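*Asks:* The sequence isn't on hand, but the structure is:
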């Protein structure tokens, strides 16, 4: 049963979807999915490393605001990356594409709504498909977040190229701040999907003239 039938609700859903999609794109580029502390290792590996989906940044001191920062990017086809990072790359890319497609379908549906075509079955199909895509995109982001959390809790290592000067496993590691951005993106996209799938055209109310009996 649908509860939100006003077109403004669908416009609000579109805004939430846009925010979620933007946050998902942002968290792909940030490097703080994992934070590695390398305190007992000799230079030049000693310090701190922030590991993301597409790059890793090292700090020569244990301070994130240190000016001595060196970032190394790895390509999509880099086979040295662990399975969880490569899968997270695919999941975030798929989520961004699904979110973009969902946004396009929502725009098409809103055009029909504001044009007064509420009774067209195509309008309902557009919103339903858009909502499902947004929910799937949010689920993909949550899977990537969960896998990252599992890797950090199990203290799994990463075999970086020797030129990165990063050990296979740090002294300790923790979840980075980017995970919070990813969780927010997933929440917004899934909420947008739920609102969008709740669309239902207004029922047609037929008015019959009252016949007075003499």
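*Replies:* Here it is on my side, so go on. Computed from a predicted model, the values in this text were never measured in an experiment.
*Asks:* okay, CA-based contacts and neighbour counts for the rest of this
*Replies:* Fine.
*Asks:* Pick out the residue closest to the middle of the chain.
*Replies:* The centroid of the chain falls nearest to residue 24 when counting by C-alpha atoms, centre = their mean (3.5 Å).
*Asks:* ok, now how distant is that residue from residue 110?
*Replies:* With distances taken as C-alpha to C-alpha, to the nearest Å, residue 24 is found 23 Å from residue 110.
*Asks:* just to revisit the earlier point, look up the closest residue to the residue nearest to the centre of the chain, ignoring the ones flanking it.
*Replies:* Nearest residue to residue 24 in three dimensions, chain neighbours excluded: residue 185, at 5.4 Å (C-alpha to C-alpha, 6 or more residues apart in numbering).
*Asks:* can you tell me which residues contact the one you found?
*Replies:* 19, 20, 21, 22, 23, 24, 138, 141 (C-alpha atoms under 8 Å, 6 or more residues apart in numbering).
*Asks:* what about versus this one:
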């Protein structure tokens, strides 16, 4: 999530005050200025909560990604606890529920939140939305060319993996040997 390559802004015919490449991320922006014909100078700016230039789509995506991270962490801890109980045989004698159901639901919800964040960002790229960066960033408000970055592709893959993990957890059934034997 911290990678700055969510959006890649390219500028044609870079000038002194105009960068040649800008990477716009969820929590920072990195600007690449061409110093000589072959060297690039990289300057990164971290966002703060007080920054007013950050558009609503990035603010919403930040919050959705943080919530999905927390849900994913809770789901992982829940899976570890369920696996430990299953391994040690400490499941209740008359278990009637799937111990992996709650982690599965949490992973699916996390998947949806990450997917909404990536979709929101992708739509901003398609619409060619600009960002009114402060003047000291030395970045124009609208790039000449805007494309999808690698962090957006990784977030999409993450969303898919959360969904697969949640689906596997929900569809889990206890093996026959682990089910408690009822004595009649």
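*Replies:* Right, received. Where do you want to start? These numbers were taken from a predicted model, which means no experiment stands behind them.
*Asks:* in what helix or strand does the equivalent of residue 83 of the second structure over in the first structure lie?
*Replies:* Alignment note (TM-score structural alignment): residue 83 of the second structure maps to residue 110 of the first structure. Residue 110 of the first structure belongs to helix 83-114 when assigned by DSSP states H and E.
*Asks:* Helix or strand next in line after that helix, which one?
*Replies:* Moving toward the C-terminus from helix 83-114 of the first structure, the next helix or strand (DSSP H and E) is helix 121-153.
*Asks:* from what I can see residue 119 of the first structure touches residue 199, true?
*Replies:* No: using C-alpha atoms under 8 Å, residue 119 of the first structure is not in contact with residue 199, being 11.7 Å away.
*Asks:* the more surrounded of these two?
*Replies:* Neighbour comparison, residue 119 of the first structure and residue 199: the larger count goes to residue 199, with 24 against 15 (by other C-alpha atoms under 10 Å).
*Asks:* does the more buried one sit in a helix, a strand or a coil?
*Replies:* On the three-state scheme (DSSP: H, G, I helix; E, B strand; the rest coil), residue 199 of the first structure is labelled coil.
*Asks:* what's the spacing between it and residue 111 of the first structure?
*Replies:* Distance of residue 199 of the first structure to residue 111 of the first structure, given as C-alpha to C-alpha: 14 Å.
*Asks:* before we move on, what about residue 102 of the first structure?
*Replies:* Using C-alpha to C-alpha, residue 102 of the first structure is found at 14 Å from residue 111 of the first structure.
*Asks:* out of those two, which sits in the more crowded spot?
*Replies:* The residue with more neighbours, out of residue 102 of the first structure and residue 111, is residue 102; 30 against 13, by other C-alpha under 10 Å.
*Asks:* OK, contacts around the more buried one?
*Replies:* Counting by C-alpha under 8 Å, 6+ apart, residue 102 of the first structure has contacts 129, 130, 131, 133, 134.
*Asks:* try it again with 7 Å
*Replies:* Residue 102 of the first structure sits next to 130, 131, 133, 134 when contact means C-alpha atoms under 7 Å, 6 or more residues apart in numbering.
*Asks:* which non-adjacent residue is nearest the last one?
*Replies:* Same thing as residue 134 of the first structure. residue 193 (4.9 Å).
*Asks:* what's the neighbour count on the alignment partner in the second structure of that neighbour?
*Replies:* Aligning on TM-score structural alignment places residue 193 of the first structure opposite residue 166 in the second structure. Close neighbours of residue 166 of the second structure, defined as other C-alpha under 10 Å, add up to 24.
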